[in-house]
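**Student:** I need the structure of the sequence given here:
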Amino acid sequence: MAEEKLTLEDLKGATTGGETVEGPKYEVKKDELGRSYGTGRRKDAVARVWVKAGSGKITVNGREFENYFPRPVLRMMINQPFKVANIENQFDVVCTVSGGGLSGQAGALRHGLARALTAFDPNMRPALKAAGFLTRDPRAVERKKYGKAKARRSFQFSKR
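**Tutor:** Down below sits the predicted model:
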């Protein structure tokens, strides 16, 4: 018996009745004020981010961006999605962050910003995805175990 060799092209239409399935279509999601929303998370921090076309002003919890994040490294981290998508100073951002520390809040804000920009213009998605800004950073603090001083540190050994 001669066996037929199936190729990948033959298998593509097998489950859909001959039609090939394309990836999901991403659509523009804006409210009546022309804003797009994104939620970002990092460690214990959660950021709710609204983005709209504007002059590049960023407001965090009702305060100026520079006042809320005094460290230049955190500000640079938050501005990365704008640099990757080549849209610096074109969007106004209003966000509320809660939980965690400043570093976790900055990471959550970056994640939420990337998601909000994707909702505003789906054409930005490939650049933001390639840079890794749409993926939630899963790292978190390890829990303390019983019989240990911290998560892994043992109590000090005493010979006598």
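
**Student:** when you work out contacts or count neighbours from here on, use the C-alpha atoms and nothing else.
**Tutor:** Noted.

**Student:** so how far is the lengthiest helix in the chain off the chain centroid?
**Tutor:** Ranked by residue count and defined by DSSP state H, the top helix of the chain is helix 102-120. Offset of helix 102-120 from its chain centre (Cα atoms, centre = their mean, to the nearest Å): 5 Å.

**Student:** then stretch 147-154?
**Tutor:** 32 Å.

**Student:** buried residues, it. List them.
**Tutor:** For stretch 147-154, burial by neighbour count (16 or more other Cα atoms under 10 Å) applies to no residue.

**Student:** and this one, please, so the two structures can be compared:
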Amino acid sequence: MAESVQSLEGLSSLKAQAVAEQPKHVQKLDAQGRAYATGKRKNAVARVWIKPGSGKIVVNTRPVEVFFARPVLRMLIQQPIVAANRSGQYDVICTVSGGGLSGQAGAVRHGISKALTYFEPDLRSPLKRGGFLTRDPRVVERKKYGRAKARRSFQFSKR
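**Tutor:** As a prediction, this is how the structure comes out:
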């Protein structure tokens, strides 16, 4: 009985050590006081900088309303900021390349999420819970030899 009590105490001390060794997320800022992150989706890559401000979002030197004309895409970009309750507190500057508009919007969303966690490490858990920090792994399947497209075969001809 005494051995089991000692082993339980030993386990609790090991648990305390494990908790102390867990990595604490630290703030990562550049010389201008901005947080930088790279977001990806499909073939699009977004480089995102976040700094405290009035809530302006600029994509490729253009306002977000001009670059992403569809309201759905603008809503997609705002999701991590709304989930973190930081609407109107950060200015976002990003450059996007590759892919189409939908992939680019997803890449910007991913980049904003990562940059928010670098600026405020405490926001990591609500953003992770919302699924904003996970890179969507779905990409277009490559075309195979002997096929018309990735999976579609050529039309069968009887004669």
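
**Student:** so after superposing, what's the score?
**Tutor:** Put the two chains on top of each other and the TM-score (TM-score structural alignment, normalised by the length of the second structure) is 0.88; 154 aligned residues with a Cα RMSD of 2.3 Å.

**Student:** so what corresponds to Thr118 of the first structure in the second structure?
**Tutor:** Here Thr118 of the first structure is matched to Thr117 in the second structure, going by TM-score structural alignment.

**Student:** ok, the residue nearest to its match when sequence neighbours are not counted to Lys114 of the second structure distance?
**Tutor:** Excluding its sequence neighbours, the residue lying closest to Thr117 of the second structure (Cα to Cα, 6 or more residues apart in numbering) is Arg124, at 5.3 Å. The spacing between Arg124 of the second structure and Lys114 of the second structure, counted by Cα to Cα, to the nearest Å, is 9 Å.

**Student:** what do you get for Arg41 of the second structure?
**Tutor:** According to Cα to Cα, Arg41 of the second structure and Lys114 of the second structure sit 13 Å apart.

**Student:** returning to what we had before: if you count contacts, what does whatever helix or strand comes next after the longest helix of the first structure end up packed against?
**Tutor:** Sequence order places helix 125-131 as the next helix or strand after helix 102-120 of the first structure, per DSSP states H and E. With contacts taken as 3 or more Cα pairs under 8 Å, 6 or more residues apart in numbering; DSSP states H and E, helix 125-131 of the first structure sits against helix 72-84.

**Student:** list the residues that contact Arg143 of the first structure.
**Tutor:** Ala151 (Cα atoms under 8 Å, 6 or more residues apart in numbering).

**Student:** hmm, back to that, with neighbour numbers in mind, choose between Arg124 and Lys114 of the second structure.
**Tutor:** Between Arg124 of the second structure and Lys114, counted using other Cα atoms under 10 Å, Lys114 has the larger neighbour count: 27 against 19.

**Student:** the nearest residue to the more buried one once chain neighbours are set aside and Val108 of the second structure, how far apart?
**Tutor:** Closest residue to Lys114 of the second structure apart from its sequence neighbours, by Cα to Cα, 6+ apart: Ala37 at 5.8 Å. Counting by Cα to Cα, the gap from Ala37 of the second structure to Val108 of the second structure is 10 Å.

**Student:** find the centremost residue of the second structure, please.
**Tutor:** Central residue of the second structure (Cα atoms, centre = their mean): His110, 2.5 Å from the mean position.

**Student:** quick one: that residue and Lys42 touch, right?
**Tutor:** No - His110 of the second structure is not in contact with Lys42 according to Cα atoms under 8 Å; the separation is 11.7 Å.
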